[in-house]
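In: Sequence and predicted structure, then a few things I'm wondering about:
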Amino acid sequence: MRKNPLTPNRPGVFMQMKPPFSRSSRLSPLLLTLLAFILFVSVLYAHNLLFISRQHPHPSGESHHFNSSPDVHHSSHIPERVIRRRQEAVPFAVGRTQEGCDVFSGSWVRDEAARPLYEESECPYIQPQLTCQEHGRPEKEYQHWRWQPEGCDLPKFNASLMLETLRGKRMMFVGDSLNRGQYVSMVCLLHRLIPPEAKSMETFGSLTVFTAKNYNATIEFYWAPFLLESNSDDAVVHRITDRIVRKGSINKHGRNWKGADIIVFNTYLWWMTGSKMKILLGSFDDKVKDIARMSTDDAYRMAMKSMLKWVKQNMDPNNTRVFFTSMSPSHTKSVEWGGRAEGNCYNETRPIEDWTYDWGGEAERGIMRVIGQVFGKSKVPITFLNITRLSGYRKDAHTAIYKKQWNPLTPQQLANPASYADCVHWCLPGLQDTWNELLFAKLFYP
C-alpha cells in the first residue's frame, strides 16, 4: 500500500515534513512543535472514514491482465457518499488507503513467487468440500493469481498484526457456506503462527469457534444463511427447497453475535429461489402458520434493514467494526463468457480474459440495487466489501468436481462430469484468500 507522507507509521510517530515557511521566518521551536502537532491531528482525523465502496471506471480499455470494466451494473447502485465518523479514529486502523485508491477495481496478475499464501496440506481446517488437490484436481493454476488494484497496492496480509489486534477479542463471520469459506481462509492464514497445543477448532450447532489460546482470541463462524430465522437454519440438514423466512426475527440468531468486536456478514445465495419468497409473519411454533409471499427484492430489503437495525443496537462504533461481503458469483453457464452452450466451470483453468465481462442477470442486479438503496439511506457505520466484480472473472477457481461427494454419483453423472460440477464454492487456497486480503486492507487502512 502506497502511503501518504502524512500517514502515521505507528501511534504518535509521523514522517518529517518541511514546514510551509520560508527560511527567513523566525518561529520558536515550541511554536513549530505545536503547529506540527496540530497538522498531524487534523490530517489523521480527516481521513478516518468508512466507505460504502463503489467501483471507479477503469481509465483505459487496454490491458493484458483482467481489468474491471466501466459502467458495471453491480457497482453502479452502490452509494457514492462517504459515511464520516464523528471525531473518533476508526477502530483498529493503523493507517489509511491512498487517496483515490479503489481496492476493488483492478486486475488479476500471475504471481508464482508469492501465491498461494499457504498450502492446502498445511491447513487441517479446510472442510472436504473445498480441498480440491486432495480430491484430484490435476493442476494448481487457480492458486497463482493475485489481485492488483489499479494505481495502488494492497497491503501485504500481516498475520502477526491480525492476531495481536484480535488479542482478547472475538472476530465473527455470519452467513452461509460462502462466508464459511472466507472464515476458513482466515483461519488458514493465521493458524501457522500458533503452536499446536495453543489452538483448537470446535463446533456447537450453528457456531464454529477457532480459539487462539495464547491470544485469548476467537475467530468464529455462525451459520445463518438468511441472517433472519428460517427453516434452513440447521447447520447440517438445511437443503430445503421450500424456503421460509420469518419476518423481524434477527434477534433469534443475533443473541449469539453479541460481544463480537469484528463481524463480517454475508447473505445472498439462499435468496435466489427463482420465485417469490415465503415470509412467516408469526412463529414457526404456530399450528396454523401465517405466510405471505414477497418479491425477492422486497424480502432481501427486509433482511438488510433488520441487519442494520441490529448493528445499530448492538455494535459500538467507537470500538467495533462491521463488514458486509457482496454477492459471490457462480459460473454455471460457460456461454456467458463465450464458451460452449452446455459447459460450465468444469475444466476451466484460467480467469475470464474479457475485461468487459459483466457477471449476473437482472435478479442479481436487483439485489445490488437493494443493497445500494438500503445502505445509502443508513447512517450505521458498515464497510462494504465489493468482491462481486473481481470474483466474477474467476471461473477457474471453483471446486467443480474436486470435492467430497456426499451422495453416490450415478453412471450418467460419471459419464458427464460437468453435470455435477460445483460452480458455486471455491477451492482453498484460492480466491477467498483475496477476499481476506481486502478485508485486512479495509480493517487496518480504511
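Out: Noted; the coordinates are in hand.

In: contacts, neighbours, all on C-alpha from now
Out: Noted.

In: What residue, apart from its backbone neighbours, is nearest the residue most central in space within the chain spatially?
Out: The chain has residue 325 as the residue nearest its centroid, 3.9 Å off, counting by CA atoms, centre = their mean. Leaving aside its sequence neighbours, residue 325 sits nearest to residue 385 (CA to CA, 6 or more residues apart in numbering; 4.7 Å).

In: and that neighbour, how many neighbours?
Out: Residues contacting residue 385 under the criterion other CA atoms under 10 Å number 25.

In: swap in the one 5 residues further on?
Out: By the criterion of other CA under 10 Å, residue 390 has 23 neighbours.

In: That one and residue 268: what is the separation?
Out: For residue 390, the distance to residue 268 equals 17 Å [CA to CA, to the nearest Å].

In: same thing with residue 301?
Out: Relative to residue 268, residue 301 is positioned 11 Å away (criterion: CA to CA).

In: Any idea how many residues pack against residue 238?
Out: For residue 238, using other CA under 10 Å, the count is 13.

In: In addition, the following structure is provided for comparison:
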Amino acid sequence: MVVTSPLKGQSHSHSFTKFLPYALYALLPIALFRLYFHPFPFPQSTTDQLSHNSRIILTTSSSSSSSPPLSFSKEEEIANETPCDYANGGWVHDKMGPLYNGTTCGTIKDGQNCISHGRPDLGYLYWRWQPSQCKLPRFDPNTFFHLLSNKHIAFVGDSMARNQLESLLCMLATASYPNLVYKDGVDTKFRRWHFASYNITISVYWSPFLVRGVEKSKTGPDHNELFVDTVDARWGADLDHIDMIVLSTGHWFLHPAVYYEGGSILGCHYCPGLNHTEIGFYGVMRKAIKTALETIIERKGANGNGIDVLLTTFSPSHFEGEWDQAGACPKTKPYKEGEKMLEGMDADMRAIEVEEMETAKVNAKQFGGLRLEMLDVTKLSLMRPDGHPGPYMYPFPFANEVQERVQNDCVHWCLPGPIDTWNQILLEVIRRWSIQSRREE
C-alpha cells in the first residue's frame, strides 16, 4: 500500500525528516532544565494513588497492626552481617544528583532553600558519601515507608534536628506527599505530619538542650537556664506515643547559660557579673544527653513498649570569616580525605555523644525492645564546607550589588544538600535492624 504524504514535494519531506532528530536533541536539555527547576506538581489525589500503588507490593493496610517482612536478597543478608562503618569514607562525584529540588516538597525552611534563593553554583548537589569498606545505597522512600508503617517518628533537638527532618520529608515526598496535621500556632518549632497511606507520623520537637531549659529573651535574663536532671516536658509528655526518636543537640551549649541540678545552681558558662562558678559546657552537655537517654530507656523499657533511639552526632560549622562578612563560608567543593582533620571542639562534642550512647546501650540490655544507635555524621559533615547556605539564607543577596556586610549561615545545610546523607544512613540503620529482627524470630 502506498501512502501519500500530506506535504507537497518529497524534497521538503526529506528535509524535515533529516533535521527532526537535531531539533529533538536541541530541545531535550531545555526540557530537562525546565523539569528540574520547575517540576510539574502532582495533584494530591495523583500522589496518593501513586503511593498506594507502590504500597500494594511493599506493605499491608495501615489499619493492620503489623506489616509483612521485606524480601531481602541473600547478598543483602550477607552484606548486613557485619555492621558498616558509615563514619569513614570520602565524597565522590555523583551525576544523578539529589532526589528532590527546592520546589517539590514545600517543607524546606526558607533560609535553607539555596536553589530558590539564587545560589549560582550547583556543583554541591552532585556528590555522594562513599564509606571506605561498604556501600551506602541511594535513599528509597518506599523502603522507609514499609519499615516504619504504623509508627510515630520524632526528631527532638535543635535546628539541626529540624534541618534533618525537613530533608527526610523532602525525600519521602518524592513517593507520597506529607500532610501537615499539627502546627504550634505561627511557630514552626513543633509540627507533625502524617502519611495516611502508611499510617506514619513524623514530628519535630524544638528542644535545643534535650533537658528542661529556659531560653534567654529580651524581657528576661540574657543567658539560658538549664535544668540538667529533667528532660524537656514537651517531648517527655509524648514519649509513650513515640516509636522512634532521633536526638540532635550541640550548638546551643555554646551560648551563655546558668546550670541547675537537684534544685541548686551547678555553675555557669560565660556568665560575667554573676556570682557563679564557671564550669564550661562540656560536662553539662554530657549530663543533658545522659539524662535524655536514661529517661527514654527507663520509661520505655519499664512499660515494655520498647523504642528505637538514634543520636545524631555534632555537625561542625564552617565559618572562615566573620558571620556578617561576604565569603564567610566560600568553599564550593568538599574537602578531600586528609585535607581537613576532625579535632578540637568538633572532636570533643562527638566524643561525648559517642561515649554516652555506648553507656546507654549497656544500660538498655536489661530491658527488651530497645534498640540504640549513633548516626555518626560529624566527619562526613566536616568535609562538606560547600554545603551551607552562606549568604543565600536570604533571596538573591547580591541582586543589586556585592554587599560588604551580609549575614551568612555556615551552620545549617542547603536542601537538597549534604544533610540528605544523614537520612540515607538513618534508613540503612533501620534496614539492618529489620534484618536482625527477622533472624531472631
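Out: Structure received. Since the structure is predicted, the reported quantities are computational estimates derived from the model, not experimental observations.

In: Superpose the two chains and report the TM-score.
Out: TM-score for the superposed chains, counting by TM-score structural alignment, normalised by the length of structure 2: 0.68, backed by 339 aligned residues with a CA RMSD of 3.6 Å.

In: Tell me which residue of structure 1 lines up with residue 410 of structure 2.
Out: Using TM-score structural alignment as the criterion, the counterpart of residue 410 of structure 2 in structure 1 is residue 423.

In: quick one: the helix or strand that match falls within to chain centroid distance?
Out: For residue 423 of structure 1, the host element (DSSP states H and E) is strand 422-426. With CA atoms, centre = their mean, to the nearest Å as the basis, strand 422-426 of structure 1 stands 16 Å off its chain's centre.

In: ok, now stretch 382-393 of structure 2?
Out: Stretch 382-393 of structure 2 sits 15 Å away from the centroid of its parent chain (CA atoms, centre = their mean).

In: Where in structure 1 does it fall?
Out: Taken onto structure 1 by TM-score structural alignment, stretch 382-393 of structure 2 occupies residues 392-403 there.

In: Repeat that for stretch 13-21 of structure 2.
Out: Going by TM-score structural alignment: stretch 13-21 of structure 2 matches no residues.

In: Could you give the number of residues near residue 50 of structure 1?
Out: With other CA under 10 Å as criterion, residue 50 of structure 1 counts 19.

In: Could you confirm it falls within a strand?
Out: Yes: residue state for residue 50 of structure 1 (DSSP: H, G, I helix; E, B strand; the rest coil) corresponds to a strand.

In: dump the residue contacts of residue 199 of structure 1.
Out: When contacts are counted by CA atoms under 8 Å, 6 or more residues apart in numbering, residue 199 of structure 1 touches 191, 210, 211, 212, 213.

In: Please repeat the previous calculation with a cut-off of 10 Å.
Out: Going by CA atoms under 10 Å, 6 or more residues apart in numbering, residue 199 of structure 1 touches 191, 210, 211, 212, 213, 214, 215, 217, 218.

In: now those in TSV, with distance to residue 119 of structure 1 and secondary structure?
Out: Below are the contacts of residue 199 of structure 1 laid out as TSV (distance: CA to CA, whole Å; DSSP: H, G, I helix; E, B strand; the rest coil):
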residue	distance to residue 119 of structure 1	secondary structure
191	12	helix
210	19	strand
211	21	strand
212	20	strand
213	23	helix
214	24	helix
215	24	helix
217	24	strand
218	23	strand
